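> Just need the structure, nothing else, for what follows:
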Amino acid sequence: MRVTFGMLGAVTAWDEAGDALPLRGPKHRAVLARLVIAHRRVVPVARLVADLWDEPPDNAVGTVRTFVGGLRRALEPDRPPRTPPRLLVTEGPGYALRAATEEVDAWRFERAVATLDDARPSQVVTVLSEALDWWRGPAFADFGEERWARAERARLTELRLHAVERRAEARVALGAAALAVPDLDAHLAEHPWREDAWRLLALALYRSGRQADALSVLRRARGMLGEHLGVDPGPRLRRLEEDILRQAAPLDPDADATVGRVWERATAAYESAVSTRARTRLESTAGLMRDLAVTGGGGLEAARHHRAAAVAAAEQLGDPELTARVIGVYDVPAIWTRSDDPEQARRLVAAAERTLRQLPPDGHDAARCRLLATVAVESRGTLPTDRPATGESARPLQAARQAEEIARRLDDASLLAFALNGTFMQTFHRTGLAARRDAIGAEIVSLSARNDLPRYEVLGHLVRIQSRCALGDLAGADRHARAADVLAARHDLPLVAVFTTWYRALRTSLTAPPATALAAYDRAADHLHGSGMPGLRHGLLPLARLSVAVRHGEPLTAGRPTDWGPYAPWVRPLLLAGEGRAAQARAALRDLPAPPRDLMSEALWCLVARAAVAVDDPATMRRAHAQLLPAAGEQAAGSGLLTLGPVTGHLDTLTAALERGSPRRSG
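Presented below is the predicted three-dimensional model:
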C-alpha cells in the first residue's frame, strides 16, 4: 500500500484511496512528525525521548518503541509477520522514515519551489498554484509550539510566503496583475512586515490601472513599518513610489507606448490652450472626477475632495449656469444609502439648491434635472425616522420626483438613469418597499443596456441584488451578481466586487454553519479596506457577524469592545439583554430613536424587536411590530449584505410575546 504523509497542516497520513490512516494518539503523530523533520535521517531513541517529554517517565524508551510499533501497523497494515518494515525502519540507535520525496507533502512542496529558479512565468504560476493548494493550515499544526518543530515550521512557512510572492510576481509579469491583487492583499493582512509583498501589491495595482490605490498601498506600508517596526521603507519601495509618481516607463513595459504618447501630447496641448480659461478647466475637472470616482478606493476619496473644491470654485465665479454644469456632470452611480462624508454631502446639496434658485426660470431643463437628482442622491439617509416627511424634510423626495419627471419629458436616457438613482435613494420612507426598488433597478438595467450606459447598468444589477434578497429570490440575486461582475470586469469598475462579494457572503451564511459564515464575512470585509467608502465599511463586519449569531441562536454578549459604528444604538439593547442586564436594556430601548430609513432599516428593527421581547418591553414591541408590518412578506435582507431571516418570523415572535403578556398587564 502506498502511503502519503501530510505535514502542511495537521499531521496525518493517507492510504492510496485518500482515506486517513488511524495514527492513534498525539504522541504517535509526534513521533511521525519528528521523523519527517529529520529528512530520512536516523533519529536516536534518546533524542525522541528528550523531544517527547520534558520529564521522561521511567519506561520512556519502551513507550517510544510501542509508539513506533503502532505507527508501523498503521502505515503497513498488510506487512507479513517478521518481514522488515519498508517505511519506518530501525537503524543503529534509532529510527528513520524512508518515504520518497513525493510521498511527503512538505518535501514535495520544497522540491516544487526549488525547481523554478529559471522557469517561465507561466510555469511558475501553474506549479506554485498547485503546490500552494497542498497547504491545509500551518505546517505541523499539532506541534507548532514544540521546540523540535519550530525551526522546520518556520523554514516551511518562509518557503510558503516566498511562493505566494513568487506566484504574484509571475502573474504581474504575464500581464494578469489584477489576479495578483486579492492574493497579495490577503497575504499582507497576515504578514504585514513583508516589504517585497507591499512592493508587488503596489506594482500590481499600478499595472491594473489603479495608480491612486498603488500609492495608497505604499503609504500604508510606510505607516506600518514606521509605526510598528520603527524603520523606513527600503530602497526598492522608495524607488517604486517615485516611479509611480512620475509614471516611469519601466513600470509598465508591456503597455502600449502609443497610448502614453497620446495622453502626454493631449494634456500638454490642453495646458497650453486653456491654461487661463478657468470655466473650461472647472468643467473638465468635474468630468475627470466623475471618471476617477469609479477607479477604486483612492480614486473615490480623491474624487470627493476635488469635486467639492470644483463646486466651491464655480460658485465663486458667480455663474449659476457654470455651477450647474460642474455639479451636474458628476453623475456617479450611488448604491449605498449612508453617506461617506455627510458634511460634504450637506454642502453639495446646499450648493445645488442655491444654484437652482439662481438659474433663469425659462430653459435649462437638463441642468435643473441634474441639480435635482444631485439633491436626491446626496440627501441619502436624511429622511425623518419617526414621523412622515413634511416641509423641509420632504425636499429630497420632491427633488427625486421632479428630476424623474423632467428626464422623462426630455426623453434623455442618461438624465433618466441619474434621476432614477435619486428616486432609488428616496424609496426608504417606510419598510417593505423592496418590490418598488426592484422595479427601479429593472428599469435602470433595461434603459442602460439600450443606451450604452454601463455604469448605470451595473447600478441596476446591484439594486436588484438587494431587492431580490429582500424578496427571497436568491437565484435572481445570483444572476444579477454575475451580470454585475461581468460588466465590472469589462469596464474596469473595481468597487463593484465589494458589493458582489458581500452578497455571496450573505448567500453562504444562509446555508453554511456559523464558523463558515463568519469566515465568509471576514473575507468579504477585506474588500472594504481601501475602498474609500467609510459610510459602508464602518460597523458593517460586526453587524454581519451579529446577524449570524442571532439567526443561529448563539449567545449574545457585549464581550470585548467592538466598534459598531453607526449601528451601536440599535445593537446595544440586544447585547445588554444577552448579558442578563434587563433593566439597562429596557432603559436603552426607552430612549431609542427609530433606525435611519435606509437599507439597514428592516434588519435593525428586527434587532430591536428581539431585544424588546427578551426584556418584556411591550411598548417597544408594539412600536417594532408597527414598523415591520409593511415588510411582512420580505426577508430582513434588503441590504444585500446581511440577513436576519424572514420578517414574518420576527412579527410572529412579537405577536406571541404581546399576547402572552396582555392578560397579566391588563390585570
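> okay, CA-based contacts and neighbour counts for the rest of this
Fine.
> For Ala186, list the residues it contacts.
Neighbouring residues of Ala186 by CA atoms under 8 Å, 6 or more residues apart in numbering: Asp526.
> how much space between it and Asn421?
Applying CA to CA, to the nearest Å, the value for Ala186 to Asn421 is 34 Å.
> same deal with Gly223?
Note on Gly223: its distance to Asn421, by CA to CA, is 38 Å.
> cool, Val445 as well?
Val445 sits 12 Å away from Asn421, taking CA to CA as the criterion.
> repeat for Arg261
Distance from Arg261 to Asn421, by CA to CA: 37 Å.
> Who has more neighbours out of those two?
The neighbour count for Arg261 versus Asn421, taken as other CA atoms under 10 Å, is higher for Asn421 (29 against 11).
> which SSE is that one in?
Per DSSP states H and E, Asn421 falls inside helix 413-425.
> Pull the distance from that helix to the chain's centre.
How far helix 413-425 lies from its chain's middle: 27 Å, per CA atoms, centre = their mean, to the nearest Å.
> Before we compare anything, build this one as well:
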Amino acid sequence: MQIDVLGAVRARRDDGGPVDLGGPRHREVLARLVAAEGRMVSTDTLVDDLWADPPARAVGALRTFVAALRRALEPDRAPRTPPRVLVTEGTGYALRLPREEVDVHRFEDALARARRHPEAVTGLGAALAAWRGPAYADLPDAAWAGRERTRLEELRLEAVELRARILLDSGEGADLVAGLGAHVAEHPWREPAWALLARALHRAGRRADALATLRRARAMLVDQLGLDPGAELSKLETDILTGSAAAASTSWTGPGIRLGPRTTVDLARTLALAGGDALIHSRRDRLAAIRAAERTGDLSLTARIIGAYDVPALWSRADDPEQSRAVVAAAERTLTALGPGAPADLRARLLATVAVESRSADLSGTEPDRAREAARQAEALARDLADPALLAFALNGVFLQSFTRPGLAATRDRTGREILDLATRHGLPHFAVLGRLIRLQSASALGDLDAATAHADAADHLAATTEAPLVPVLTAWFRARATAARGTEPGGPSAATAAARYRAAEDALRTAGMPGLHRGLFPLALLGLRLLHDRPAPTDPHLDWGPYRPWARPLVLLAQDRTEEARTALTVLPAPPHDHMQEALWCLAAHAAARLGDIETAARAVAALRPAAAEHAGAAGGMLTLGPVARYLSEATA
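You can find the predicted model right below:
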C-alpha cells in the first residue's frame, strides 16, 4: 500500500494499481489521518475538520466513511478481524502505516536526513521529484489542509535550497541555474535562494551574470520588500569580485540546518500565526535558526534572528518552557557578547525577547526582576528610536511582565490600548489583534462584559482579514465565560448552557497548539461554574487539572467529604504563580480556608486579593470566571 498526498490524495497497491477511496469526504478523512503522522485524531476533531457546520448525524457519517476506507485499504481482511491500517484508538482513529509507504513522510524523512548528512542529497532529490502538485491539492477548502499546505510548501522550498547548497558545496551544481532561476522568480523574498543562484552562475563560468543577479537581489530586497541584504549576499559579491574560492562554498558551517537562518526564522514567524501543528513546527524551526546563527559567530546576525520572531504573545504561561529557556539564554548570551555599545534596535529586540519569553508561570529559573527590567529597558529604547513595530513588540513584553500581583487589570488595559493605537496608526494587523485581546482580558477582569464583547467582536473581525485562526478559539472561551457570568442573573442562561459552551471551546482549543494554555483550563472553568451556583467542586477522576491541581485539590477533597485530607492539602498550598490565573487561585485558597477555618491561609489570601477587590476571579485571561473577587475576599476576611 502506498498513500500519496503531495498532489491530489490517492492510494495505490504495491503493483501500482489505484485504490478506489470513494468520494471527497472519504479522501479527506484519510488525508487528515495522514497529517496526524500516526497519532490518534478524535472523532470530535474529525467532525469539526470535515464540516464547518456539522450536520446532526455527522458522527454516523464519519463512521460510514471509516468503514468504507477500511474495506478499500484492506480488501482481503477476514470478517470480524480487527483492522491493521485504519484503527480505532481511544476516542478516535489513527492510521498505522510504515512511514516509507506515505509520500509526505518519505519527503520529511529525506529532508531530515539531508540536514544531518549531506551525502543523503540523492534521496532528497528523489523525494522532491515525487511532488505532483500542492499538498492535498483536491482539498482546497479544508482549513486544516490549508495549514498543512503552508507548512509543507515551506519545507519543499527549504529542500530545494538545501539540495542546491549541498551540490554546490560538493563541487557540482552548474546545471542548477535554470531551476534556481525559476525558484527565485517565484519566491523573490527568499534571500538564500539569490545567493544559491549567483553561486550556480559563478560555477557555470558566468561571473558577470552572477554579479548581476546579486545586484538584482539587492534591488529586490531593498526597493520592493524593504529588507536590507544580509551578510551572506554582501560577502558573496565581494568573493566573486575578488575571485575568492569562498564564492564556491556555503556561508554556513557545522551540522544541522543549511538553510539561511534569516529565511528560517521568517518562515517560523509566519507559521506561528497559523496555530495548530504549524505553531508547534514554528517554535522548533525558530530555535534551529537561532542555533544556526550562533554557529556562524556573527553576533549581529544572531541578534537579528533572535529578535525577528516578534510574534504577538498573549498568555503568561509558556507552551514549551524548555524551549523558552533556551531562547532567553541565547538572547542573554548575545546581549553580553554585544556589550553596551551595541546598536539600540538590536538591544531592544533582544531585551523584548527576554521579557516575552520569560513567562512567569513556567520559567522559575529566570530571575523575575531581570525579566521586568528587560521589559522596561526594551520599551525605553523603542520609544527613543520612534519605531512603532519595535515599540509594539516591547510593549508585548511589558504586558507579559505585568502580572506581578493581583489587581493590575487597569494597568494592562493601558498597555493594550497603546498597542492597539500603535498597530492601527502604523498598519500592524497582528499587533492590533493582540491589543484587542489584551483589552478584552482587561475588561473581562473588571467585569465589563459589554466592553469585552465589543473587543471580542473586533478581534474576530481582524482575525478574518489577517488569517489568524487562533483568535476565534480564544474569543469562544470568552463567550462561554460571559454565558457563565450571565447565568447568575435572573432569567440568565442555565449552568448547563454555560457548561456546553465551555466544552465546545475546549474542543477547539485541544488542537490549537497551545498546551501551556490548554492544560487544566476546562476543569478550572467547570469548578468556577459550580462555585457561581454554590455547588461543590467536580470530582470526576478523569479531569486533568494540569498546573491548577494544588489549588483545586482541597475543594475536590471537600466535595468527597475527605475533610482532614483537604485540610492537609490546604496547609501545603504554595502561593500562586504570577500569571493570568493568580486571582482565581488565591480565591480558591480563600474559599477553602473559609470552609475549613484555616485562619493563616485566609489571612494570606486577604492580603494578596485586597488590591483586586473590584475585579473578577479568573477573568483576567478572558476565558473563565469564578465570580467577583469581593465574594471570596469577604469569606476569607470573615
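> Show residues contacting the helix or strand just after the helix holding Asn421 of the first structure.
The element immediately downstream of helix 413-425 of the first structure (helix or strand, assigned by DSSP H and E) is helix 434-451. If you take CA under 8 Å, 6+ apart as the criterion, helix 434-451 of the first structure is touched by 413-414, 417, 420, 424, 427, 454, 456-464, 467-468, 470-471, 634, 638.
> Looking at these, which are in strands?
Nothing among these maps onto strands, per DSSP state E.
> Can you flag the buried ones in those residues?
413-414, 417, 420, 424, 427, 454, 456-464, 467-468, 470-471, 634, 638 (16 or more other CA atoms under 10 Å).
> Distance check, the spatially most central residue of the second structure against Pro343 of the second structure.
Most central in the second structure under CA atoms, centre = their mean is Leu279, positioned 3.2 Å from the mean C-alpha point. Counting by CA to CA, the gap from Leu279 of the second structure to Pro343 of the second structure is 30 Å.
> try Thr511 of the second structure
40 Å.
> Same check on Ala443 of the second structure?
Counting by CA to CA, the gap from Ala443 of the second structure to Pro343 of the second structure is 38 Å.
> what does Leu267 of the second structure give?
Between Leu267 of the second structure and Pro343 of the second structure the computed distance is 25 Å (CA to CA).
> In terms of neighbours, single out the busier of Thr511 and Pro343 of the second structure.
Per other CA under 10 Å, whichever of Thr511 of the second structure and Pro343 has more neighbours is Thr511, with 15 against 11.
> who are the neighbours in contact with the residue opposite the more buried one in the first structure once aligned?
The alignment partner of Thr511 of the second structure in the first structure, by TM-score structural alignment, is Gly530. Neighbour list for Gly530 of the first structure: 213, 216, 297-298 [criterion: CA under 8 Å, 6+ apart].
> Filter the residues you listed down to the ones in helices?
Counting by DSSP state H, the part of the contacts of Gly530 of the first structure found in helices is 213, 216, 297-298.
> Show me the buried ones among the contacts of helix 434-451 of the first structure that map onto helices.
Secondary structure assignment by DSSP H places 413-414, 417, 420, 424, 454, 456-464, 467-468, 470 of these in helices.
> Map the residue nearest to the centre of the second structure across to the first structure for me.
By TM-score structural alignment, Leu279 of the second structure lines up with Leu300.
> which one is that match nearest to, not counting chain neighbours?
Ala293 (4.0 Å; CA to CA, 6 or more residues apart in numbering).
> Next, count neighbours for that neighbour.
Using other CA under 10 Å: Ala293 of the first structure sits among 23 other residues.
> Isn't it up against Glu301?
Yes - taking contacts as CA atoms under 8 Å, Ala293 of the first structure lies within contact range of Glu301: 7.4 Å.
> Would you mind measuring from the counterpart of Arg437 of the first structure in the second structure to Gln323 of the second structure?
Here Arg437 of the first structure is matched to Arg412 in the second structure, going by TM-score structural alignment. Distance of Arg412 of the second structure to Gln323 of the second structure, computed by CA to CA: 26 Å.
> what are the ranges of the helices in the stretch 251-400 of the first structure?
257-273, 278-292, 297-316, 320-328, 342-358, 365-378, 395-410 (DSSP state H, counting those that start in this stretch).
> In the second structure, which residues correspond to the last one?
Put plainly, it is helix 395-410 of the first structure. By TM-score structural alignment, helix 395-410 of the first structure lines up with residues 370-385 in the second structure.
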